[in-house]
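Participant: take a look and give me a structure for this.
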Amino acid sequence: MTKRIGVYPGTFDPVTLGHMDIIRRGAKLVDRLVIGVTTNPSKSPMFTIEERLAAVQREIAGIDSEIHVVAFDSLLMDFAEREGARVIVRGLRAVADFEYEYQMAGMNQQINPRVETVFLMADVALQPIASRLVKEIALFGGPIGKFVPPAVEREVVARVASLGQKGSG
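Facilitator: Reported below is the predicted structural model:
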């Protein structure tokens, strides 16, 4: 029997409770979920790719599913093909996300029609969470504990402190 393989791509800079929700739910839809950690050239990462891989790996440790965390630096459809995936899992928070994701799904379908995109709505309580906003709040000394796992909170606070910013307390 062929395994159903899905890919959940993202920068995970940092990994949030929203990401973790999509990972848990996405893992139920496939036999193996591959979390693809990438660097978006239009974003300035707070953490290195190695740090982000380690954080995601640590956070998924308690999930009872076949989940693999790997780095990639290529077109998403090439990565999906390399991993043997037939499903791309994407999380949606709001209507604004949908427009962007819909356009990307259409482009990806043109590149590789063998791979389908599945959208999961974020849990209502987690919908406002975005890595970009978590970093911004942390840089201004605000609390981020409601948005990220505890170990990630400590890492973000430490990174902000090392940058000479206010940090959260």
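
Participant: C-alpha only now, for contacts and for neighbours.
Facilitator: Noted.

Participant: which stretches of this structure form strands?
Facilitator: Applying DSSP state E to the chain gives strands spanning 5-10, 32-37, 66-71, 87-92, 116-121.

Participant: got these as JSON lines, with distance to residue 23 and mean neighbour count columns?
Facilitator: Shown next, in JSON lines, are those (distance: least, C-alpha to C-alpha, whole Å; neighbours: other C-alpha atoms under 10 Å):
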{"stretch": "strand 5-10", "distance to residue 23": "7", "mean neighbour count": "24"}
{"stretch": "strand 32-37", "distance to residue 23": "8", "mean neighbour count": "23"}
{"stretch": "strand 66-71", "distance to residue 23": "9", "mean neighbour count": "18"}
{"stretch": "strand 87-92", "distance to residue 23": "9", "mean neighbour count": "22"}
{"stretch": "strand 116-121", "distance to residue 23": "10", "mean neighbour count": "17"}
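
Participant: which stretch among those comes nearest residue 77?
Facilitator: strand 87-92 (8.9 Å; C-alpha to C-alpha).

Participant: second chain to compare with the first, below:
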Amino acid sequence: MTGPESEGSLVRRAVCPGSFDPIHNGHLDIIARASRLYDEVYVAVMINQSKKGLFEIEERIELIREVTADYANVRVEAFHGLLVDFCKQRDIPAIVKGLRAVSDFDYELQMAHMNNGLTGVETLFVPTSPTNSFLSSSLVKEVATWGGDVSHLVPPAVFDALSRRLKKD
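Facilitator: All right, here's what the predicted structure looks like:
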């Protein structure tokens, strides 16, 4: 059995997974909303060795910890492998995913069915707020790389880190 019942605990846990390279206001909105619904929210930072990110995993974790510091019930950890294994190891019965558009739903629904079929973990879809519905980490990086102002799309700490990183390259 997966979930809080398995240990007799009443703690409600969920995970918000992603690469968060970098975390942006859309991510932060979903994490904040999940933190109001659950007792513990894990932000699981995906490790994908085949992809070279702009920020190293440790840098992403530190940025996420900094921008979620006001949420006492949010924990940030890296993970490698199947998300459902991360969930089983931490007794997490729910995955919270933000949806921007119908195109997100098609892919995320397949993943939700697979995750549920593997271990019974449920996926909850949260629509993004209209102001964040176009945001993606890739888009933020691309605009910032070409000198566009992304300060209104990411938390200040992330904007500073992004600015420093792009000046180095």
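
Participant: what range does stretch 152-165 of the second structure cover in the first structure?
Facilitator: Per the alignment by TM-score structural alignment, stretch 152-165 of the second structure matches residues 146-159 in the first structure.

Participant: and for stretch 98-115 of the second structure?
Facilitator: For stretch 98-115 of the second structure, the aligned range in the first structure is residues 91-108, judged by TM-score structural alignment.

Participant: quick check: buried residues in that stretch?
Facilitator: In terms of neighbour count (16 or more other C-alpha atoms under 10 Å), stretch 91-108 of the first structure has its buried residues at 91, 92, 93, 98, 101, 105, 108.

Participant: what about stretch 125-140 of the first structure, start to end distance?
Facilitator: End-to-end distance for stretch 125-140 of the first structure: 23 Å, by C-alpha to C-alpha, to the nearest Å.

Participant: quick one on the thing from earlier: who wins for proximity to residue 158 of the first structure among the strands of the first structure?
Facilitator: strand 32-37 (21.5 Å).

Participant: centre of the chain to the closest one, how far?
Facilitator: Its chain's C-alpha centre and that of strand 32-37 of the first structure lie 9 Å apart, by C-alpha atoms, centre = their mean, to the nearest Å.

Participant: what angle do that strand and strand 87-92 make?
Facilitator: If you take axes from the mean of the first three to the mean of the last three C-alpha atoms, to 10 degrees, strand 32-37 of the first structure sits at 60 degrees to strand 87-92.

Participant: go ahead and name everything in contact with strand 32-37 of the first structure.
Facilitator: 3-12, 26-27, 49, 52-53, 65-72, 83 (C-alpha atoms under 8 Å, 6 or more residues apart in numbering).

Participant: mean deviation of it from the second structure?
Facilitator: When the second structure is overlaid, strand 32-37 of the first structure sits 0.6 Å from its aligned residues on average, using mean C-alpha distance after the TM-score superposition for the first structure.

Participant: which residue lines up with residue 58 of the first structure in the second structure?
Facilitator: Matched by TM-score structural alignment, residue 58 of the first structure corresponds to residue 66 in the second structure.

Participant: longest single helix anywhere in the second structure?
Facilitator: In the second structure, with assignment by DSSP state H, the single longest helix is helix 102-119.

Participant: sorry, back to before: what residues are up against the match of residue 58 of the first structure?
Facilitator: Contact partners of residue 66 of the second structure, counting by C-alpha under 8 Å, 6+ apart, are residue 157.

Participant: could you check how far the match of stretch 98-115 of the second structure is from the centre of its chain?
Facilitator: Per C-alpha atoms, centre = their mean, the centroid offset for stretch 91-108 of the first structure relative to its chain is 14 Å.

Participant: and for stretch 111-119 of the first structure?
Facilitator: Its chain's average C-alpha position is 18 Å from that of stretch 111-119 of the first structure, according to C-alpha atoms, centre = their mean.
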